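J.: predicted coordinates and the sequence they were generated for:
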Amino acid sequence: MNGRAWEGVRKGITRADAGEVAERVLELDEAGRREVARELPGHIGPARTAQQRLTERRRDWDWQLTQAWIEPMRVAGAGTIGGAAAVASWLFRREFARWSPASDMEPLLKVIAARPAAWQADLAVRLALRLRGSRAQASDDSAALALELLRRTGTVPPDHEPLVAAWVALPPRLPDDPLAAHLLPRMFEAEGVGRALREDRIEPPRWEWEPQQSWLRTLRDLAASGVIDREMLADGCVRRFLRGGNAADLRFFVRLHELLDPAPNPARARDYLRLLPAAPGPVAEAALKQLRGSLVGDDAGEAVSALLFRPESKLVRAGLTWLDRLARDGDGDLDHLAPALASAFLCESYPIQERTVRLAVRHAGRFTPVGAEAVREAATVLPADLLARLSEAYGHVEPEAGLDDGFLPVALPEFKPPVHEPDPFEQWLDKFVRDAPAAGGRRTGLAAVRGAVMAALNRPRSRLDAERTWSSVDLWAEVLMREAAHPGERAEAPREHLPKPRTVAAPYRMMLERCAEILAGLRDGTLPPYLLASPTTAAGQVEAGELVARLEGYERAGAVALPADLQQALLRLPRVVPAEVAERAGRLTSEAGATLVRWLADRPEPRLRVVWRGQRPQVVVHLERTGLDLVDALLGRVASTRLGQSMEDWHRVLPSDREALAMHLLPHVHAAWERPTNFADVVSAMLHLEGPAGEAVGALLAALLGEREWYMPAERAERLLLEAAATGCLPAERCGHHLGLTLRAGQIKSAAVRSSLESCARQGAQREVWEIMTGLLTSYLPTGDERGTTAHTRILAFALDVARWAGAHGAVGVVTQLAERPRSSALVRAARVLDDHLTARKSRQAS
């Protein structure tokens, strides 16, 4: 045909018209089909490119249009390529992958229908065997095409499990589907069917505008009308149960079995009995429904034993009811039921244990000495109150040993104070002030200033950019260098460039203020000969005698103290000052000396609380004003979490005020992007400072213990808690209080808290962990009308372990209140056991 055959088909492909391509293909003779089949592989790339260009020229871009060329190409190949195997490969080439299947398969089916019948059957089987149940299959028409070809050709479906799963994944076409006779029995055997039908329901969800036909409803109705054999379906469900699987994959078959409601069938009784011990709960419930009242003798005993071995309370209760009936209706001893009672004793549900004890006591006279001994041996796992009730009928039973879980007390690990390197910032400031007036512009000791700061200084800046840049200590250092080298060259007003007080953390602002006042003193000619606040210890403190000597030198030189420098020096004083040093300070005559004397006589102490607003703790602080603005800012208020630079150096700003430093660190716990990667080291340094450790330190440690991120793994947070305990600065009860509030806020699971606290207790902090638990229980346990959860019950059980480890005694108010509630829930029982232990009270009888 000299290319005319291909030209006609190519035009149809270019127009993305699968119907036109089908018509052209059906008009071809054998030579024309061979010509088209020969040209098709090489046309994949041009066809895709042409369609993309066509789509790009449209104003209303549509991703579906970019793939419109695929279906005409598939149709052309299905009608012209010779072998069925080659066509099967062509239809699902990787280049033909789409986001969704074609909206109309008729052109494809039309050209396939023109091929010989044996060829069509061969293609149908090949397409069916290609199914794999993959994600890609969900976005193509492979399943629908294979099933439709099998129906139209009348071909027997191959034995292929993904084919069965694909069949049930589509809406049912029963009873007219010719495939049903072959595939319906297989749906109970093929893997993937339960997964495909997990969400199938009798009634469609309310949100479905056009609900699909339900397989459950279809099979139920057809079984009710006799079109499908009900017994065949019931047998299929039981066979599927016996094959095993998880509850989700068996959900459809459990629902179908319930809808069929098969009559008791002795032929299936043994199969149902096999399901009781280990099948998923819903399957076991379905089996129990079929067996209840139909078993006698050994089979009934086997069923009871299986039920009492289950973990589900509902099934265990059913087993106990059955056991009670067997005991009442039977003759002779009940020794054969002792193992079943032992299984029920192991149930974690207290009501189940209590019911089992009542049943055992009721029938105690029916056990021989051998059977009674078996009951006593099994009962050692029971709670103390239930054990006492059982002992009245069976004789004294010793509780199970090993309640301390093998706990061995050890000493707390030792923690050495961190090795502090000399503070480069302080060294730089001290050297600059001492050398700048006499240096004539020499940049002594300033080589560490970054080159990037120079660029930032020289470029034009907007007001916002300037505010950010002037929050850099490096920039202030560069400005100081410029001023020393070229006095008066630039006329920036230092304090105008300082960031606003609440936009930067107070410890860092102190560093900026000191730079600003040094710059002002350099310009005004009032720079003192040296600084008062230069640390004398690596930890950042200034020895009191050294500060007095420095002020004495100021008075001899007629120098005036810089305000920020003086206030920083006061904050760096140790909390204990020798009497002779205080006496020397009293002889100072300058205003700075008088300020020092007042500080030594009445060092300011902030009073703070940490309150929870929403899901985050916030600090509320009260401080009697001192008239020292920077001191008042550092000890009396907390800035926003913005701009927390140089956090690693904050401990040098507040080396004698541990609680105040914790107050400034706390907001950054919940803003991880604002804190350094070595934040744990910052907290560790804080623990070795002077000053009280109270609410803020406790809240900070609790917040870190509640984190579960890569930058604060549980082991690191636990290490900080142990370090606080070892250094004697762990406010344990307040830490527990905030840990309980963290749990209430849902920021961490109680299991994670228990794990971390147990780890600390086993490393020597059992007493501290018990103190933490007293605070945690008080803030976490339900009060008033609040309802308890299993998490509360488990926390109480853990608290009992910790109390034993720590040898703790003395009532905890919230626990006692729970224990006195009239109801006997699992939570109340756990509270009673803990309260009894703490108050040395004999075990109460369950209400």
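T.: Noted; the coordinates are in hand.
J.: alpha carbons only for contacts and neighbour counts from here, please
T.: Noted.
J.: so which elements touch the helix or strand harbouring Thr55?
T.: Thr55 is part of helix 44-56, with elements assigned from DSSP states H and E. Helices and strands touching helix 44-56, by 3 or more C-alpha pairs under 8 Å, 6 or more residues apart in numbering; DSSP states H and E, are helix 4-14.
J.: tilt between the helix it packs on and helix 44-56?
T.: Here helix 4-14 runs at an angle of 40 degrees relative to helix 44-56 (axes from the mean of the first three to the mean of the last three C-alpha atoms, to 10 degrees).
J.: give me the buried positions along helix 4-14.
T.: 5-6, 9-10, 12-14 (16 or more other C-alpha atoms under 10 Å).
J.: could you dump those residues to JSON lines with distance to Leu721?
T.: Compiled in JSON lines, these are given as follows (distance: C-alpha to C-alpha, whole Å):
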{"residue": "Ala5", "distance to Leu721": "83"}
{"residue": "Trp6", "distance to Leu721": "80"}
{"residue": "Val9", "distance to Leu721": "78"}
{"residue": "Arg10", "distance to Leu721": "76"}
{"residue": "Gly12", "distance to Leu721": "75"}
{"residue": "Ile13", "distance to Leu721": "72"}
{"residue": "Thr14", "distance to Leu721": "72"}
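J.: try it against this one:
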Amino acid sequence: MNTLLDAVREGRMDDIRPLLSRLDRGGRKAVLDELKVLRKEARGWRWGERTRARKAILVAGAGCHTGAAGCATWLGGRDMRDWVHSPYPWVLEVLGDREPDWLADLARRLAARAVESDAEYCLVEELARRAGCPLPVSDGMVLAWAERVNSSRWQAGSEKPLVDVLRADTRLDVLVPHLLTMPELPSVVAWVDSNSPANSWPAALTALVAEGLLDRAALLDACTARLLRGGKPTDLRFCLLVVRGLGPTSEEEAARVADWMAMAADGPSPVAGHAQEVLARLDAQGALSVRQLAEVSGAVLFRTEKKLVRAQLIQLGKVLRRNPSAAEKLLPVIADAFGHPDTDAQERALKLAARALPAATPEVREETARMASLLAPVHREAARAVFGDLLEDEPEAAYEEVLPPPPALRPLGPPPGSVAELTEEVTAALLSPDAEDITAFERALDGLVRYARTDREELVAALEPALAGQWWATAPKGEVEWRMSRNHYGLHIVVASLLGRVSRQSVHDGQAHPTGRGRCCHDALNGILYARLWEAAAEVRSGRLPYLLATPTWHTGTIDAGDLVERLRGYQALGLRAGPVDFAQALLRVRRTDAKEAAQEASALGTKEGDRLAAWLLADEPLAAVIPRHVDTDVEIGRDWLRQTVIKARRVLLTTRDNPLVRQSFPQPFQWLGSAHSPRNQNCYCWIAESPQWTATLPEDGETLAAWLLPSVAACVQEERGTAWLLPALAETGGPAAGAIHLALAYGLGARHAEDRLAAVDALLVLAARGRLDTALLGGELDVLLEQDSVKPNRLADSARTAAGTGAYGTVLSVLAPVLPALLAREKAPRGLSDLLAVAAECAEHSGPPTTGPVPGLAETAARGGTTQLVRQAIRLEAACRVAAG
């Protein structure tokens, strides 16, 4: 046994099998116990020694296991699988004396584990061959096989046809069926090169079906089932290509009519479109009943995709021409389209209803006439011509704008009532995914300072076991101090200081380290937070303060002026001086509107902090005034590192004036905030420009914050995703909402990605609900951005449609009214203008014409004639304004 263990330690692979053959069952068990110890020991060795030994450990351990289950667990261990050169040939050697059933069991167990490499695939394949059993199939096996097939296509520098590689594989009938049942297809399988589609997997599989090497019915069933189930777009495209390549017969398509109906109703657009085509063919062949057509039509006409709805209405029209008696079942379905958001779809449905109405019973006609109330006002006159006396006159209710209720301020609440409660909150703030939540962070930070003064020993005793799993709880103290001094670890800094995991000198150095000296607002705002944390880290060690001054009153970060005065009064009673960073942050958070009484009370305290607070409240000026003029500047929006080129674009950004008071009387971390800034002198290299703490740092100066963050927000109109995340929070800030906030909102409404546009719509509705939205100002900013092509009309139309869908028709129309004239005046109508006109028309139909009067250029566009969407929607908007005005 000792000789075998020496061979394993030295990595002598060729000696292992002879030495194993001399051991009986008991000897192998004893060696296995030693190998388990050696396996753990080897984890701490140097890389070269560890790799040699681990290969030998793997081989010897496989030979020592007498059960297939234990052997599979041994071979499949994560730390025993990262090989540059595979040790599996030696594994097969030491297993050469096992019975076929044993080898088959091992192959099945290994295949069921995560097979992640060609070497592991070959091991299972060879085990199955020796056992004389079918190749066990699993997701990992199929993925490895697909990668192997893809690699084998390239030989001698040339690409071999995929169908030839697959044709030579004798296990296609086992692997391909499983391939189509995987949760996600391997990327090498699903990807189709548009330059050579004939050499793709879909084309190869359909060719092999034609040759009889794959079962046609099984492949068609698997692809149809996957289309029905849904999945990634690339996977669905793969299955669509296979289905189209197989060219199902009429009988095969008719046998799956329920599947096509389900796809048309609920599938993604490409899948639904194909299902529509199939159902249209079946209908033409008489294989689709009127009942089935009515059922699928009701679902498709409920979809938002105009192309699908239009195609379904065309199909219904063909059926009605061929079979007028079908009107009895189809007319109620057609009437459902009267409520479709697309007015063109409504018009088509109304024309179909007019054609089918004579063949329907009186009951169906009356029901259809009642549904006509869903039609847009532009179709009301046509509806009256179709339904006549059946159409009931309904008095129009007075329009009432629907806006969400203004967000309610949520108080932070009283501090934790016990050490146990604080421990729970601190642990949650450190460990939960929402560790950046403002409320949780501020309550935990203030609670640590409070209980470090009153119940320090109990707090330490409670936190130590609760946070024993944190990296800084077990790492060497020097490493903890080094890492925390160079990286932002949030609340961890304060807790580590309380528990003695960083020294007093390290805390002192953290306080003395200059922060907020970066060249962008992100560094400046983060620097204020770092300074607060290091100051709190010092305070929890000293136990000097009873509470923090900067703890917000409300969830936005705002402090009521009266609360701050009371806190200063408590400090005065105890003879304490405020922490300079804590007090400066409190000043930035205090609400200054209607605070004269609080200013008088602060001045009456007779303390330095009281006098500063009184002066700050009475000044009631923005931290940094935004200069009310646009600055057009070329800004870098992307870099192609391959070509070493920089993509630049024109941006409308803003500058801010300096504030001498901040630069003279605030601590160093706040100095950046008091200096004048323009986009030209902000060079931002932040990888992650996002923190909810930013709005909580300046909760009463949203306009200033918006001006500084405009370069980041403006990036949302290009490639950047997620940069409009803070717009709803900006809408909740205090102070005036002027040019900066409205310009940031304008960028968000024209963002490239839907989630950013949705955040902008939320901000728009919040501003409107709070009475802070200046629609003329926002429309003017959008007009500028549209003129320089920073915002695309079709993206703005999507945002406007989403906002209007909440019931804010008047608000949306007043924003669009200043935008439309310049777009209508262009020699060539921009893409998306018709969509903007459609949204404006819908708003006018509900809320009445714009309060600013007729839209310049609208009448001329409507008078052009023709049937383009631009002209049709212009006519609709003009008619809506005329009817509402009349």
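T.: Received, thanks. This is a predicted model, so every value here is computed, not measured.
J.: ok, Leu600 of the first structure to Gln568 of the first structure distance?
T.: Distance of Leu600 of the first structure to Gln568 of the first structure, given as C-alpha to C-alpha, to the nearest Å: 14 Å.
J.: of the two, who's got more company?
T.: Ranked by neighbour count (other C-alpha atoms under 10 Å), Leu600 of the first structure and Gln568 place Gln568 first, with 25 against 19.
J.: ok so, going back, what residues of the helix holding Thr55 of the first structure count as buried?
T.: Across helix 44-56 of the first structure, burial judged by 16+ other C-alpha under 10 Å covers 47-48, 51-52, 55.
J.: need the next SSE after the lengthiest helix in the second structure, C-terminal direction.
T.: Looking across the second structure with DSSP state H, the single longest helix is helix 521-542. Counting by DSSP H and E, the next helix or strand C-terminal to helix 521-542 of the second structure is helix 561-574.
J.: residue range for that following helix in the first structure?
T.: Using TM-score structural alignment, helix 561-574 of the second structure lines up with nothing in the first structure.
J.: please compute how far that helix lies from its chain's middle.
T.: Relative to the centre of its chain, helix 561-574 of the second structure is centred 43 Å away, using C-alpha atoms, centre = their mean, to the nearest Å.
J.: packing partners for that helix?
T.: On a contact count with 3+ C-alpha pairs under 8 Å, 6+ apart, helix 561-574 of the second structure meets helix 596-604, helix 608-619.
J.: 7 Å - rerun?
T.: Counting contacts by 3 or more C-alpha pairs under 7 Å, 6 or more residues apart in numbering; DSSP states H and E, helix 561-574 of the second structure packs against helix 596-604.
J.: ok, and what's touching the helix it packs on?
T.: 561-562, 565, 610-611, 613-614, 617-618 (C-alpha atoms under 7 Å, 6 or more residues apart in numbering).
J.: re the thing from before, which one among the buried residues of helix 4-14 of the first structure gets closest to Ala76 of the first structure?
T.: Distance to Ala76 of the first structure across the buried residues of helix 4-14 of the first structure (C-alpha to C-alpha) is lowest for Val9, with 7.4 Å.
J.: which residues in the second structure does the longest helix seen in the first structure match up with?
T.: What stands out as the longest helix in the first structure, according to DSSP H, is helix 506-524. Following TM-score structural alignment, helix 506-524 of the first structure has no partner segment in the second structure.
J.: which residue range of the first structure does stretch 494-503 of the second structure align onto?
T.: Aligned by TM-score structural alignment, stretch 494-503 of the second structure falls on no residue of the first structure.
J.: mind listing what Leu666 of the first structure touches?
T.: Applying C-alpha under 7 Å, 6+ apart to Leu666 of the first structure gives the contacts Leu700.
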